[in-house]
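> Sequence first, predicted coordinates after that:
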Amino acid sequence: MRWKKMVPGAIAICALAVAGCGGSSSDDGGGTTPSDSGTTAQVARGGRLTVADTIGIPQLNPVIRTFGWEEVLFPLLWNGLSKADESGEIVPDLATGWRASADQRTWTFDLRTDVRYSNGRPLTSANVVAAFEYYLDPRTTTQEAGKIASIASIRADGPARVVVQLRSPNALFPAAIVWVKIIDVDNLDQIDKRPVVTGPYMVSDFVPDDHVTLVPNPEYAGDPAPLDELRIVKATDSTSALSALRAGDLDVLWATNPADVSSVESDPDLKTVSPEVPSKYVDWEFDTTSPPFDNVKARQAVAYAVDREAVLESAYYGLGDLAPTNNPLSTNNPFYGGELTDYSYDLEKARALFAEAGINAGDTITWWGTAGANAEWTTAAEIVQASLKEIGIELKIENREVATWADKFYPAGKRFPNFIVPNLASFPPSPADAFGFYREGRCECNWKSPEFERAYEDAMAEPDETAALAKWGTVQEIVNREVPLIIPLQAKLVASLRSNVDGVWMEGGGQLHLEQAGLAD
């Protein structure tokens, strides 16, 4: 069966296609005007909210973040040149707009002139350049490194304009730099004590791995922060956190235990939020350079042997979207498309493909998971184990502590023949990020495909919206056919909150947005 879905219409395309919707694709004009992102809910001015997760925040530098939970602070304290709004559209933030050269290698950003850091210092192009240079410094460890690696140079063109030169074309560059926050590099030695910020809030108190207290930033150039105080705390465990939420001692709980979501949704005093377009996907990795998974038929066989519906319901409590075409993009992503094979559960197809790959009844494959964590991985493994048993293949489940688990396959380049390794990936919903992981040297699956590399680079360089959709469809067709990873589903992280709290939303990767959060008006 072939699966095809293309999203028609310029409105859907513009949700992510920043070259055509975020600015001009030529050097002779164009651009956009500033746009406020966030929910349209009306909230009262004033009041206090307490937000929790079981992970603490160890430090405040957004460049070198340690855990995903630290991202909750980014839009509260800092801004980038661009940002994603609640609909997923890439819109200006510190920039008023942007434009690209015809070859998509030179990007010009015009800056707002009313932005000041919380110490009163005006933000200029020099600050933007200095921040980018800090990200680009090889001595800086940052998760943004892969997204900005193509930057050849960045320079100020006057006090309110920045010009970025890329080594290779990137029609989605404004989407790539959403999480590049423009910190004051002169404040680095004080960033965990008195961070200088540009966002709606600033830090009044910080105890690492315990709490962060935020108050309104009087220098903020946008709408004033709705709350008098926003406190982000570490909860002891998920059970006590949910009890505190029910009691009203907490107002928002970020990563709700999937087993608790249904009870939260049935409680009239509580509600939930989750991403509209999820971009956190479950991925199971092979070593595609070692037998038997150097044979594409063996990888396709595993794809057919996964009962995705059972995995979603039993391992993830139904919190996610099925990935029937083994695609990192969710089926409601504007870039999802192409002529794609449907790998829905079919053991007879799996048996035939296994046999063609030389895997027969009596053979064993090893599942390499984690012990003491990620119980959903073990549940998924048991589902696959039962399916493979029906066709005579044994799935041996081995769970190890996290360091031992990671050492087997990470970083990319290690050999782990005849293993399936469960993992979880979280990217922005842009195809540049989702499929950038498949590029040579990045994925622990060790996949190498010149055909894919050419198609990816061709899609990255395409500014025309309709043509870009078709080219990203070609990228998806290659990945769909070659099955470098098994992707059974996109997982949805769910936040729980008191019913009187509004203005909270979540990006596709689970990033919680509280910039406009407040008490219902």
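Ah, there it is. Keep in mind that this is a model prediction, so the values were computed, not measured.

> Please count neighbours and contacts with C-alpha atoms only from this point.
Will do.

> What ranges does the stretch 201-350 of the chain have for its helices?
238-247, 261-265, 296-305, 308-310, 347-356 (DSSP state H, counting those that start in this stretch).

> Would you check how far apart Thr54 and Asp205 are?
19 Å (CA to CA, to the nearest Å).

> For the residue nearest the centre of the chain, list the residues it contacts.
Central residue of the chain (CA atoms, centre = their mean): Phe427, 2.6 Å from the mean position. Shown in contact with Phe427 (CA atoms under 8 Å, 6 or more residues apart in numbering): 279-280, 433-434, 508-509.

> Which single one of the residues you listed is nearest to Ala380?
Ala380 has its nearest neighbour among the contacts of Phe427 in Lys280, at 16.7 Å by CA to CA.

> gap between Ala145 and Asp267?
According to CA to CA, Ala145 and Asp267 sit 42 Å apart.

> my bad, Lys389
For Lys389, the distance to Asp267 equals 41 Å [CA to CA].

> now do Ser87
27 Å.

> check contacts around the closest residue to Val164 other than its chain neighbours.
Counting by CA to CA, 6 or more residues apart in numbering, Ile154 is the residue found nearest to Val164 once chain neighbours are left out, at 4.5 Å. Ile154 is in contact with 129, 132-133, 162-165, counting by CA under 8 Å, 6+ apart.

> Val72 is in contact with Leu512, isn't it?
Yes. Counting by CA atoms under 8 Å, Leu512 is a contact partner of Val72 at 5.4 Å.

> Which one's more surrounded, the two?
Remark: of Val72 and Leu512, Leu512 carries more neighbours, 26 against 20, as counted by other CA atoms under 10 Å.

> was I right about the more buried one contacting Ser496?
No. Counting by CA under 8 Å, Leu512 stays clear of Ser496, with 11.0 Å between them.

> Mutual contacts of these two, please.
Listed contacts common to Leu512 and Ser496 are Trp254; contacts here mean CA under 8 Å, 6+ apart.

> hmm, back to that, comparing Ala145 and Asp267, which residue is more hemmed in?
Between Ala145 and Asp267, Ala145 has the larger neighbour count (other CA under 10 Å), namely 16 against 12.

> what residues are up against the more buried one?
Contact analysis of Ala145 by CA under 8 Å, 6+ apart lists 135-136.

> okay, now the one to match up with it:
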Amino acid sequence: MAPGNRGERMPRSSRLAAVLTICGIVLIGVVLARQVVHVSTVLVPAEGGTYTEGVVGAPQWPNPVLAAFNETDEDLARLLFRGLTRVDEHSRIVPDLAESWEASGDALVYTFTLKAGLKWQDGAPVTADDAVYTFQLMQSPDFPGPPYLVELWKTVRVEKVDPLRVRFTLSEPFAPFLDYTTVGLLPAHILGNTLPADLVKHPFNTAPIGNGPFILERATSEEVVLRPNPLSDGPKPYLERLVLRLYPDTDAVFAAYRRGEVDGIRAIPADRLEDAAGLPALNLYSAPVAQATWLIFNTQSPPLDETALRRALTLATDRQRLIVDALHGQALPLYGPLLPTSWAYSPAVEQAAYDPEQARALLAEAGWADSDGDGTRDKEGKALAVEIVCLNTPQDVRVAEAIAAQWQEVGVRATVAPLSAGELANDYLRPRAFQAVLYHWLDVTPDPDMYPFWHSTQATDPGQNFAQFRNRDADEIMEQARQTPDTVLRQELYARLQEILRDEAPAIFLYQPVYTMGVRDTVQGVTLGPVFSASDRFRSIAGWYVQTRRVVASQARQGH
């Protein structure tokens, strides 16, 4: 090429081909890069965002020793406080604020060691002083909380061993004792000089200082706003805010969801499930709740003092049909006093299932016959009639009326008397002035104790043996079962008790309800295991999230 010669110009067609080649290479690179990003990264939960839940009822005392009276209080106590122990997803008692505990060989002394370094949200240390104050508070006759707590704790000596250890000494062995150590601790450095009678009036109840996963940011007549507790030693929640929005009834909560005001519904009644299923983007979560509904017979009130009649009525009750017709399928049938999920339940014990023909045969053998053809059996000129008393709620009335209809099929006339809670408790249950009562056992504990319900010493007020059931063998079984720490022996004892209660039929064990909640599909990570109360839905709250971020897949697998 001669000096100064710039060379030959590329033909137009060659230049176009080169440009197209370069563009193609760039386009392929972009496509490949997008494929690499798509294949090599994943979405994972991210911190931030708010979950707002609609709840019925306002808080009154969000205090762990007073919360049993109010569902919203229970929710807040669960989120703001922790106890020495907690109930895990397998219904076992496991350490929470406590690092460990030891029990003496005679099951009379329990010594708990707190984890070191725990703090209240104000920075004060959590110590044995807090445990001593909390449990001694519940020993006072002036304690304004549930009376059963006073009954338990008044005979227990509570003492501080050192700053991180507390000792409980029982007057006699009580196998379910650990269940009662799950109550949230109170801060002694704030409440230590407060008398039990003054607890309900203390400003602590409107501005609680807790040790749980969340702290109270603000509370109004419309909502309660919580945020994560930065001093909690537990898993850090993804949520930046948790809001409980307060409504007067379920209709108002459903309407708020439709308007987009809330992302979740705390509890969906059985008769509203169809409505809930029609709400847009609402995921439903259901689990059996540790409660039981029984129909208790007054075994001292004729004609229900006849064991044969009680057994016949049990055989005449179709639990499955009852659940479908009256409860919209939202319950599990029970055939004994213990929940099937309990470690103490014995599936080997044959229970009295629905058998109307056998029920008719038992009634006939007992001398009950329809002598005048009116459809109701009678004996010695007296009609076989039973009154069922129940709460005046739509669901309880449906259940009682469904049972009455089933009994009529075998010739037993039953009437239903709906009552207010006060009337039922004061005028019927306490004086034992009823024939049959629809009863809800709402506080089933992980370690079931049958003594309060079936021991003969509890047959009069204030005991809860409303059936006035008296059986010496059953008494001895329950006494031994609540005193021995031997789990295998206790299982054997409870199996024998199941057999006695089946044969004597002081009650019809009807069903275990199912709890259902709803959460918008934009809220992820929600799980629901067995629940003892609705507040247990927050057992997995640390894993709930509404925000996500993209990370390299290998980092996600490593938990980054």
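Happy to help now that I have it. Model, not experiment: these values are computed from the prediction.

> Counterpart of Asp503 of structure 2 over in structure 1?
By TM-score structural alignment, Asp503 of structure 2 lines up with Arg481 in structure 1.

> Next up, identify which helix or strand its match is on.
For Arg481 of structure 1, the element it lies in under DSSP states H and E is helix 465-482.

> Return the residue of structure 1 aligned against Thr239 of structure 2.
Actually, residue 239 of structure 2 is Leu. It isn't Thr. When structure 1 is aligned by TM-score structural alignment, Leu239 of structure 2 is paired with Leu227.

> ok, how many other residues are close to its match?
By the measure other CA under 10 Å, the count of residues near Leu227 of structure 1 is 23.

> Not counting sequence-adjacent ones, nearest residue to it?
Closest to Leu227 of structure 1 by CA to CA, 6+ apart is Gly46, at 4.5 Å.

> any idea how far the one you found lies from Pro75 of structure 1?
From Gly46 of structure 1 to Pro75 of structure 1 the distance is 19 Å (CA to CA).

> Please pull up the equivalent of Val412 of structure 2 in structure 1.
Counting by TM-score structural alignment, Val412 of structure 2 corresponds to Ile393 in structure 1.

> can you pull the contacts of that match?
Contacts of Ile393 of structure 1 by CA under 8 Å, 6+ apart are 360-365.

> and if you look at Asp283 of structure 1?
Counting by CA under 8 Å, 6+ apart, Asp283 of structure 1 has contacts 422-425, 485-488.

> any chance of those residues in CSV, plus neighbour count?
As requested, these are exported to CSV (neighbours: other CA atoms under 10 Å):
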residue, neighbour count
Pro422, 23
Asn423, 17
Leu424, 14
Ala425, 16
Leu485, 30
Ile486, 26
Ile487, 26
Pro488, 28
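
> Please narrow those to those residing in helices.
Among the contacts of Asp283 of structure 1, DSSP state H puts none in helices.

> In terms of distance to Thr198 of structure 1, which of those residues ranks first?
Ala425 (29.6 Å).

> Looking for the alignment partner of that closest one in structure 2.
Using TM-score structural alignment, Ala425 of structure 1 sits opposite Trp441 in structure 2.

> looking at it, its match is touching Thr293, isn't it?
Yes. Under the criterion of CA under 8 Å, Trp441 of structure 2 makes contact with Thr293 at 6.1 Å.

> Helices of the stretch 1-150 of structure 2, start to end?
Going by DSSP H, counting those that start in this stretch, the stretch 1-150 of structure 2 shows helices at 12-40, 71-80, 128-137, 147-153.

> which residues sit against the second one?
Read that as helix 71-80 of structure 2. By CA under 8 Å, 6+ apart, helix 71-80 of structure 2 touches 55-64, 67-68, 184, 209-216, 534-536, 538.

> Mind doing that once more with 7 Å?
Helix 71-80 of structure 2 is contacted from outside by 57-64, 67-68, 210-215, 535, using CA atoms under 7 Å, 6 or more residues apart in numbering.

> how much does that helix stray from structure 1?
Here the mean offset of helix 71-80 of structure 2 against structure 1 after fitting is 2.0 Å, by mean CA distance after the TM-score superposition for structure 1.

> what separates that helix from the chain centre, distance-wise?
12 Å (CA atoms, centre = their mean, to the nearest Å).

> what's the answer for the shortest one, then?
Centre-to-centre, helix 147-153 of structure 2 and its host chain are 21 Å apart (CA atoms, centre = their mean).

> Buried residues of it, list them for me.
149-150, 153 (16 or more other CA atoms under 10 Å).

> mean shift of the helix or strand that it is followed by relative to structure 1?
For helix 147-153 of structure 2, the succeeding helix or strand toward the C-terminus, using DSSP H and E, is strand 157-162. Its matched residues in structure 1 lie on average 0.8 Å from strand 157-162 of structure 2 after superposition (mean CA distance after the TM-score superposition for structure 1).

> following strand 157-162 of structure 2, which helix or strand comes up?
Next element after strand 157-162 of structure 2 (DSSP H and E): strand 165-169.

> Report the inter-axis angle for that following strand versus helix 128-137.
Interaxial angle, strand 165-169 of structure 2 versus helix 128-137 (axes from the mean of the first three to the mean of the last three CA atoms, to 10 degrees): 30 degrees.

> okay, strand 165-169 of structure 2 sits on what stretch of structure 1?
Going by TM-score structural alignment, strand 165-169 of structure 2 sits over residues 161-165 in structure 1.

> quick one: the alignment partner in structure 2 of Asp342 of structure 1 and Ala495 of structure 2, what's the gap?
Under the alignment defined by TM-score structural alignment, Asp342 of structure 1 corresponds to Gln351 in structure 2. In this view, Gln351 of structure 2 and Ala495 of structure 2 are 11 Å apart by CA to CA.

> What of Gly212 of structure 2?
With distances taken as CA to CA, Gly212 of structure 2 is found 38 Å from Ala495 of structure 2.

> Next: Val37 of structure 2.
As judged by CA to CA, Val37 of structure 2 and Ala495 of structure 2 stand 60 Å apart.

> between the two, which one's more packed in?
Of the pair Val37 of structure 2 and Ala495, Ala495 is the one with more neighbours under other CA under 10 Å, namely 20 against 15.

> which non-adjacent residue is nearest that one?
In space, Ala495 of structure 2 is closest to Ser346, 5.5 Å off (CA to CA, 6+ apart).
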